[in-house]
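S.K.: next come a sequence and a model predicted from it.
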Amino acid sequence: MLISPAYAQAAGGGAMEGLGAFLPLILIFVIFYFLLIRPQQKRMKEHKAMLEAIRRGDRIVTNGGIVGTVVKVVNETEVSVEIAENVRVRVMRDMIANVLSKTEPVSGGGESKGKPANEDGGQGPDDGSGSGNGGTAGKLKGLLSGKKS
């Protein structure tokens, strides 16, 4: 007679105990998703968008640490990168770690063709031209001093 009430109590809470046992595992998975999986997916999406936006004139860093300027986009998987004067290598687009500087979009006039957005093309206050307006004299002096425009 004493055994039958004990079996009755154990049988009544069986469904809730099964859910309660999996609750910590579900909670751990939710925490992992928000702390690890979701941020990694966001970074991968941003990196893919960065790789698709690479164009001629961008300064890049490869996964091997080589810094260079994109000379030509060969196809959707390769770019030609100049790492020193007259030294060009072909790099797989997936192996580009970071874009250091972007070029300005080429306008209809073609004035800023191939100039990076963060470089002033030798027309800044340190080029010694004295004018600062980027006239012909400033460009000529920059060329004679060895600066590339």
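M.R.: The structure has been received and is ready for your questions. Residues are numbered from 1 along each chain as shown.
S.K.: all contacts plus neighbour counts: C-alpha atoms, from now on.
M.R.: Noted.
S.K.: now for residue 51, how many residues are close by?
M.R.: The local packing of residue 51 (other Cα atoms under 10 Å) involves 18 other residues.
S.K.: next up, a structure to set beside the first:
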Amino acid sequence: MKLMTLLQAPGGAMGSGVSTIIMIVLMIAIFYFLIIRPQSKQQKKLEAARKAMKPGDKIMTSGGIYGTIKEINSENGQVIIEVWEGVKMKVDINQVFALPENNISKK
């Protein structure tokens, strides 16, 4: 009769601590594989694309401005892009959000 009383106790008297730890570890694993890992992979891919940029590449900034790279100044982290003939803009290299050939679907 005592065994039945223990099994019916709320939360299970014997294994509640172990099951709580297992649930926490499981939640952390799910969080890692669904959120952290894909984000870090995407960040590495973006950094590799930024390092591979060269003058003449077509880019899009995080503000949605399309342009062609004219000059890269790696000392101060700036890129000079041409958005129209004769119209040049100086943009921080971290604001180069997408390279059109990789991330934007062609219509």
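M.R.: On my side now, so go ahead. Being a predicted model, the structure only gives us computed values, none of them experimental.
S.K.: what helix or strand is the residue nearest the centre of the second structure located in?
M.R.: Note on the second structure: the residue nearest the mean C-alpha position is residue 39, at 3.2 Å, using Cα atoms, centre = their mean. Using DSSP states H and E, residue 39 of the second structure sits in helix 37-51.
S.K.: angle of the biggest helix by length in the first structure against helix 38-52?
M.R.: Ranked by residue count under DSSP state H, the longest helix found in the first structure is helix 14-32. Using axes from the mean of the first three to the mean of the last three Cα atoms, to 10 degrees, the direction of helix 14-32 of the first structure lies 40 degrees away from that of helix 38-52.
S.K.: before we move on, back to that, so where in the first structure does the helix holding residue 39 of the second structure end up aligned?
M.R.: With TM-score structural alignment applied, helix 37-51 of the second structure matches the range 38-52 in the first structure.
S.K.: how far does the matching stretch sit from the chain's center?
M.R.: In terms of Cα atoms, centre = their mean, to the nearest Å, the centre of stretch 38-52 of the first structure is found 7 Å from the chain centre.
S.K.: only the buried residues of it, if you could.
M.R.: Of all the residues in stretch 38-52 of the first structure, those buried under the rule 16 or more other Cα atoms under 10 Å are 47, 51.
S.K.: who are the packing partners of the host helix or strand of residue 4 of the first structure?
M.R.: Taking DSSP H and E as the criterion, residue 4 of the first structure maps to helix 3-12. Using 3 or more Cα pairs under 8 Å, 6 or more residues apart in numbering; DSSP states H and E as the contact test, no helix or strand touches helix 3-12 of the first structure.
S.K.: residue 14 of the second structure: what's it in contact with?
M.R.: By Cα atoms under 8 Å, 6 or more residues apart in numbering, the contact set of residue 14 of the second structure is empty.
S.K.: just to revisit the earlier point, for the helix holding residue 39 of the second structure, give me the average deviation versus the first structure.
M.R.: With mean Cα distance after the TM-score superposition for the first structure, helix 37-51 of the second structure departs from the first structure by a mean of 0.5 Å once superposed.
S.K.: who's in contact with that helix?
M.R.: Here helix 37-51 of the second structure makes contact (Cα under 8 Å, 6+ apart) with 93, 96, 97, 98, 99.
S.K.: swap in 10 Å and give it another go.
M.R.: For helix 37-51 of the second structure, the external contacting residues (Cα atoms under 10 Å, 6 or more residues apart in numbering) are 31, 32, 33, 52, 74, 93, 94, 96, 97, 98, 99, 102.
S.K.: what's the closest of these to residue 62 of the second structure?
M.R.: residue 97 (4.7 Å; Cα to Cα).
S.K.: which pair of the contacts of helix 37-51 of the second structure spans the longest distance?
M.R.: Pairwise distances among the contacts of helix 37-51 of the second structure were taken by Cα to Cα; the largest, 35.4 Å, belongs to 31 and 74.
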